[in-house]
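[1] could you work out the structure for the sequence below:
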Amino acid sequence: MRGRRMRPRTLWRRCVGSPMISPQRRRPITHRPSPCQHSAEPARRKYWSVRSPTGPSNTLLTESYELDGITPSRIERPNTADDLSAALKSIHSDGQAAVLWGGGTRMHVGNRVARYDAAVDMTGLNRIVDYRPPDLVVVAEAGMTIAALRAELGKNNQRLPFDAQSPGEATIGGSLASNAVGPLRGRYGGVRDFVIGMSIVQADGTMTKSGGSVVKNVAGYDLARLHIGALGTLGAITTVAFKIGPVPEVMRTVVAWFDSAESAAVAGMRITNGAFMPEAVTLVAGQRAAAKASELAAENYGKASDNAVMLLIALAAGPATVERQVNDTNATLGGAMTDGFVVLDDDLQLSAWSLVDEQSPTPAFSIRSTVKPTAAFDLVSALSKSDSFDETHIVAQIGFGTVEAHFWGNISGEVVRSAQDAVINAGGACMIERCPSELKGDLDVFGDLGAPLDVMRRMKQQFDPDGTLSPGRFAGRI
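    The predicted structure follows:
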């Protein structure tokens, strides 16, 4: 009896992050950054040549090795973890103090450094150590920029859902050490939630590591989190292992403008607590937001008030899902007290999100606070009404209650205290991210941390008893 003829099976390769589908039905996905992850051109910098004590002549950045009015007498620029270990061992044995440098985008964060003899430029450690797209894991060196990492992951339609300011200059290590935040945190969590492993060089040159390079890893203590937000005072981050995810197929941004933050509160909370979770819900207030709202209103035959605030809602998923989310968002805005709204895609939405990071020229005073999401609107309103500044620019992430406020003008101690009082009255915690150097001598930019400060002091004593790494820069002038 003739056997039944069997049709050969076809093996279909599955795209990471997408279901197994027929090649005929699969639609190619062109990598684009999230609308919140807009790119920024790195600033042009001048270079000089200086001989490093641990190696041959290196080309180093002249800009911003000065910190809090102190210029270091020694500059190290390691290219490997072994170079970094040797440099820190030498600095430690010489009884000097070192400050770690990445792209320099957040060096203004922290208290005034007590001693500063050597600058350690980490940008030479800028390579991908391990990348396994099917496992959704990447291991990168700390000196790699966020933009460079994003470009490598984008080749496989993958991403790290973290949006740093100035991604062309901001490094992985610097973003972690300063605990940078962005709009995507409301949906995906902070950048520390994606860290599954980390390698560290301690103040005396000892090389350590914690975690691993697999997602399901529960071995040992999660020591990596000690270094996230520590401003490089406990050790130098050398490599970081991240869990990553797929790039959404379609992205849209709905921009609405209101006459006040109070008016935006109803729509903002309805969308945040609605039937679906947006990529981001961000409120922007200040003169620049009002100007952008007027521009969008004029393009769409509408009108915006002189003190308008903007609500940006980022949506990302498959085509049908995004279309439904856009319709639901528009319906919510239509029932709120909005003066107008528009749906943007492609470069137009990137332009809208660039307003979130608009800080040119450099602000004279910046604070970051965390409050309940419902209180974020009231805090934005209180900070916007201050007449002590020439200009204000306030960004509130509604999904997790972080409010960043930037001010231009003459800054005094009284002005700083009034901003701190506004945050305290809103029931939040306040950190001064930028202020004149002379004011840092009179205050702790981290505020009063209470009992946890004793634990932090003991940690510093264990990891860096001689105060080699950024002494005085962390909370309590640790």
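
[2] when you work out contacts or count neighbours from here on, use the C-alpha atoms and nothing else.
    OK.

[3] residue 448 belongs to a strand?
    No - counting by DSSP: H, G, I helix; E, B strand; the rest coil, residue 448 falls outside a strand, being coil.

[4] the structure of the following sequence is requested for comparison with the preceding one:
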Amino acid sequence: MNAISSSLASIIHTENAVVPWENLEPAQQQPIQLAMNPKSNPSCIVYPHTQAELSGVITTADANKWSILPCGNMSKINWGGLSRNIDIVVSTKRINKLIEHAVGDLTITVEAGMKFCEVQAILAKSGQILAIDPAFPADATIGGVVSTADTGSLRQRYGGIRDQLLGITFIRADGKIAKAGGRVVKNVAGYDLMKLFTGAYGTLGIISQLTFRVYPQLETSATVLLTGKAEAISQAATILQGSELTPTKADLLSNQLVSNLGLGNGNGLIIQFQSINESVKEQSNIILTVGEKLGLESAIYQDEDETNLWQQLPEKIHSSVNNSEISCKIGVLPTAAMEVINQIKLGLIHLNSGLGLVRLENQDQVLALRRLCEANSGFLTMLSAPVEVKERLDIWGYSGNALPIMQGIKKQFDGNLILSPGRFLGGI
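    Alright, predicted model coming up:
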């Protein structure tokens, strides 16, 4: 066992909590290598079991200026920038307890290492949901979902993660445990650390506990899919946006995504309605009628077929950690969403926000689509990609003027620059 591993093993006495790099199987090393500069390997991976143990690990790392790559279950460890010269990988997957589920207050507090699917299973027993649908829901930890701001299509009705997060506990770079927010649904004055940590990729602190607002599980659900010519899909989307209908999800689909899923030809507009039974039937029929008038093919999905369809959409886009293709998050003006989706082979765009996911094959496609997004007041950020591609290209594609502010915040939270160095934009 190397010196760093030995030092950390004296803090965490549980068996197999500190694993030296050389003891990891190649299959365990590979996801980590896709998140790092390939010129060096970490000394070990550490699995604290409590927030106190996590605090002890970070305190020791800060005192020795050991750099840390935080992660949960590694389902998204290859998203974002390549971290530099990592000494320790710290996983929160074993810090995974339910702290409190206040059913009547519609809140839940869990430790960051709990899997997203496990949170939903707990809530389902009380007829409630966490209104997020991230990538890799069976594997992703709730802390990782927040750190990558991975909301999904439910943004249409419920907003982003920042809108649902009520409280956060995190370990500062100096090892101290800090808290912000609370366990009740209310507005608070002051600096909003929940919003700051959402999408920060572990560069400001390591999230250890989270409190969310939750929502009642609605009685009935149905999804309407319209497919056909781009112009008609655009008209259907405009009619939906100008109507009084209340979809839970609404996404524009590229023609190749429609084809790959065996859903027909042309572009797609997929809309989910969730409410009481009568409302879902009425709203679905209205959209079906719109599709018929515009000459679009239509289908309606419910129950297991509906669940499977929504699961397949992101699976067709997101690369696994072993894949050589490139997945990206994009954003454009919602008014330009149809124009942009027509230029994408494999992807989707959330109708109201203009945010979307795409899968690309090479860096030329990345640069071309980035130019198109920027021309429509948007952006393109690479999520997963081969290391050599991330070394050549600007991963974040940020051209705004807020980088000095971000660097100042990073310095304030992490003076020794030990947390996820290089993973965020501007090398933060």
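
[5] so what's the residue count around the aligned partner of residue 245 of structure 2 in structure 1?
    Per TM-score structural alignment, the equivalent position to residue 245 of structure 2 in structure 1 is residue 276. Close neighbours of residue 276 of structure 1, defined as other C-alpha atoms under 10 Å, add up to 13.

[6] same check, this time on the one 5 residues further on
    By the criterion of other C-alpha under 10 Å, residue 281 of structure 1 has 27 neighbours.

[7] go on, residue 236 of structure 1?
    30.

[8] and stretch 463-477 of structure 1, how far out from the chain middle?
    23 Å (C-alpha atoms, centre = their mean, to the nearest Å).

[9] which residues in structure 2 does it align to?
    Against structure 2, stretch 463-477 of structure 1 falls on residues 413-427 (TM-score structural alignment).

[10] repeat for stretch 104-116 of structure 1
    Taking TM-score structural alignment, stretch 104-116 of structure 1 hits residues 74-86 over in structure 2.

[11] surely residue 66 of structure 1 meets residue 72?
    Yes - between residue 66 of structure 1 and residue 72 there is a contact under C-alpha atoms under 8 Å: 6.9 Å.

[12] these two - which one has more neighbours?
    Set residue 66 of structure 1 next to residue 72 and count neighbours by other C-alpha under 10 Å: residue 72 wins out with 17 against 13.

[13] count the neighbours of the residue nearest to the match of residue 245 of structure 2 when sequence neighbours are not counted for me.
    Residue nearest to residue 276 of structure 1 in three dimensions, not counting chain neighbours: residue 325, with 7.5 Å by C-alpha to C-alpha, 6 or more residues apart in numbering. Per other C-alpha under 10 Å, the neighbour tally for residue 325 of structure 1 reads 20.

[14] which one in structure 2 is aligned with residue 325 of structure 1?
    So residue 325 of structure 1 corresponds to residue 283, using TM-score structural alignment.

[15] what's in contact with the lengthiest helix in structure 1?
    Ranked by number of residues, the top helix in structure 1 under DSSP state H is helix 319-334. Applying C-alpha atoms under 8 Å, 6 or more residues apart in numbering, the external contacts of helix 319-334 of structure 1 come out as 249-252, 254, 256, 267, 270-271, 276, 315-316, 341, 343.

[16] which two in those are spaced the farthest apart?
    Greatest spacing in the contacts of helix 319-334 of structure 1, by C-alpha to C-alpha: 249 and 267 (26.2 Å).

[17] and these two? Which one has more around it.
    Taking other C-alpha under 10 Å, residue 249 of structure 1 and residue 267 do not tie; residue 267 has more neighbours (21 against 17).

[18] which of the helices or strands spans that one?
    Per DSSP states H and E: residue 267 of structure 1 is located in helix 261-272.

[19] which residues are contacting that helix?
    By C-alpha under 8 Å, 6+ apart, helix 261-272 of structure 1 touches 257-258, 278, 281, 285, 309, 311, 329, 332-333, 336-338, 374, 377-378, 380-381, 398-399.

[20] how much does it deviate in direction from helix 319-334?
    150 degrees (axes from the mean of the first three to the mean of the last three C-alpha atoms, to 10 degrees).

[21] from the contact counts, what lies against whichever helix or strand comes after helix 261-272 of structure 1?
    Next in sequence after helix 261-272 of structure 1, counting helices and strands by DSSP H and E, comes strand 280-286. Secondary structure elements in contact with strand 280-286 of structure 1, counted by 3 or more C-alpha pairs under 8 Å, 6 or more residues apart in numbering; DSSP states H and E, are helix 185-188, helix 261-272, strand 309-317, helix 373-384, strand 391-397.

[22] in the stretch 301-428 of structure 2, which spans are strands?
    Using DSSP state E, counting those that start in this stretch, the strands of the stretch 301-428 of structure 2 run over 326-331, 346-350, 355-360, 379-384.

[23] onto which residues of structure 1 does the last one map?
    Right, strand 379-384 of structure 2. The aligned range for strand 379-384 of structure 2 is 429-434, by TM-score structural alignment.
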